[in-house]
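Undergrad: Predicted model, plus sequence, below.
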Amino acid sequence: MTERIVVVGAALYDGEGRLLAARRSAPEELAGRWELPGGKVEPGERDEDALVRELKEELGVEAEVVDRVPGEFPLGRGYVMRVWRARLLAGEPRPLQDHDALRWLEPEALWTVEWLAADVPAVRALGPAGQGER
């Protein structure tokens, strides 16, 4: 059996209830599409700790994990994504790694960006605002 590699994705919200979307700049086959920021969980690392670390590395922000979004979302090649809601505590997000743009999305504007196919079910799972249009 192939070992699954867990990736954590952040449904990162600001104080106004907007969700942060990050546009991929690499790898080439993903460039230009939008995703929930995050990354791989290291061996022995808790999902929540990985999420906080990845948000610091990728966006330069401090965040607090709030709760887990139900489900696991297959990414292919043995990868699975788990999504956690998180709240921005400090810092202004900047696209430091693998992204060339960031956008704060109002709940009614979640589908105004072209999400990566693997992120669409995760965005839908965020609740009523994520249920529309796709």
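TA: Ah, there it is.

Undergrad: For the rest of this, base every contact and every neighbour count on C-alpha atoms.
TA: OK.

Undergrad: chain center to stretch 42-50, what's the gap?
TA: 15 Å (CA atoms, centre = their mean, to the nearest Å).

Undergrad: Then stretch 118-134?
TA: With CA atoms, centre = their mean as the basis, the mean position of stretch 118-134 lies at 12 Å from the chain mean.

Undergrad: Presented hereafter is structure B, for comparison with structure A:
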Amino acid sequence: MTALINVVGAAVVDALDTPTRLLVARRTAPPQFAGLWEFPGGKVETGETAEAALHRELAEELGIEVQLGPELNSGNAAGWTLNERASMRVWFAEMTAGEPQPLEDHDELRWVSLTDPEEALSLPWIPADLPIVRALLDRVAAPA
């Protein structure tokens, strides 16, 4: 049996305390995901914590540093199911340094409103990310 691939993603928001906007990224590859939107992030490397992987991925992909906030709970310790081989844990994050640029794996970044859920939901998301987007919108609308 193959081990589950652990992926991390960031819900980069304009402010952790009262988020109103979300930074989303449009994929360039692989072909089946090119042109679709996602949470920036990537795979956790061997020996790396999920949080360290997220900091590394955001620096590589977007050129930013962040402060991590709470994890967006999926109800599953492994995180949100992406497919039969991978799951993703997602954290709220606020930028602390850098100006986001699509440096790797993306061709466009966009801030979308969290106060108008339709703006985020109208984007063509990678199918596995769409339930995460809905959960994030619910969480922002009704903070814990």
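TA: Noted; the coordinates are in hand. Small disclaimer: the values here were computed from a predicted structure and weren't measured.

Undergrad: Now the TM-score, please.
TA: The TM-score (TM-score structural alignment, normalised by the length of structure 1) is 0.90; 131 aligned residues with a CA RMSD of 1.7 Å.

Undergrad: Not counting sequence-adjacent ones, nearest residue to residue 48 of structure 1?
TA: residue 65 (6.4 Å; CA to CA, 6 or more residues apart in numbering).

Undergrad: ok but that neighbour is inside a strand, no?
TA: Yes - assessed with DSSP: H, G, I helix; E, B strand; the rest coil, residue 65 of structure 1 lies in a strand.

Undergrad: That one matches what in structure 2?
TA: With TM-score structural alignment as the criterion, the equivalent of residue 65 of structure 1 in structure 2 is residue 68.

Undergrad: what's the spacing between that match and residue 90 of structure 2?
TA: 10 Å (CA to CA, to the nearest Å).

Undergrad: again, but for residue 136 of structure 2
TA: Using CA to CA, residue 136 of structure 2 is found at 10 Å from residue 90 of structure 2.

Undergrad: which of the two has more neighbours?
TA: residue 90 (26 against 21; other CA atoms under 10 Å).

Undergrad: circling back: overlap of the contact sets of residue 136 and residue 90 of structure 2?
TA: residue 72 (CA atoms under 8 Å, 6 or more residues apart in numbering).

Undergrad: and the residue positioned nearest the centre of structure 2, what does it touch?
TA: In structure 2, the residue lying closest to the centroid (CA atoms, centre = their mean) is residue 39, at 2.6 Å. Residue 39 of structure 2 makes contact with 9, 10, 11, 23, 24, 25, 129 under the criterion CA under 8 Å, 6+ apart.

Undergrad: Next, count neighbours for the fourth one.
TA: The burial count assigned to residue 23 of structure 2 is 21, neighbours taken as other CA under 10 Å.

Undergrad: Tell me which other helices or strands the longest strand seen in structure 2 touches.
TA: Ranked by residue count and defined by DSSP state E, the top strand of structure 2 is strand 86-97. Judged by 3 or more CA pairs under 8 Å, 6 or more residues apart in numbering; DSSP states H and E, the packing partners of strand 86-97 of structure 2 are strand 5-13, strand 65-71, strand 80-83.

Undergrad: quick one: the second one to structure 1 mean distance?
TA: Following the fit onto structure 1, the mean deviation recorded for strand 65-71 of structure 2 is 0.8 Å by mean CA distance after the TM-score superposition for structure 1.
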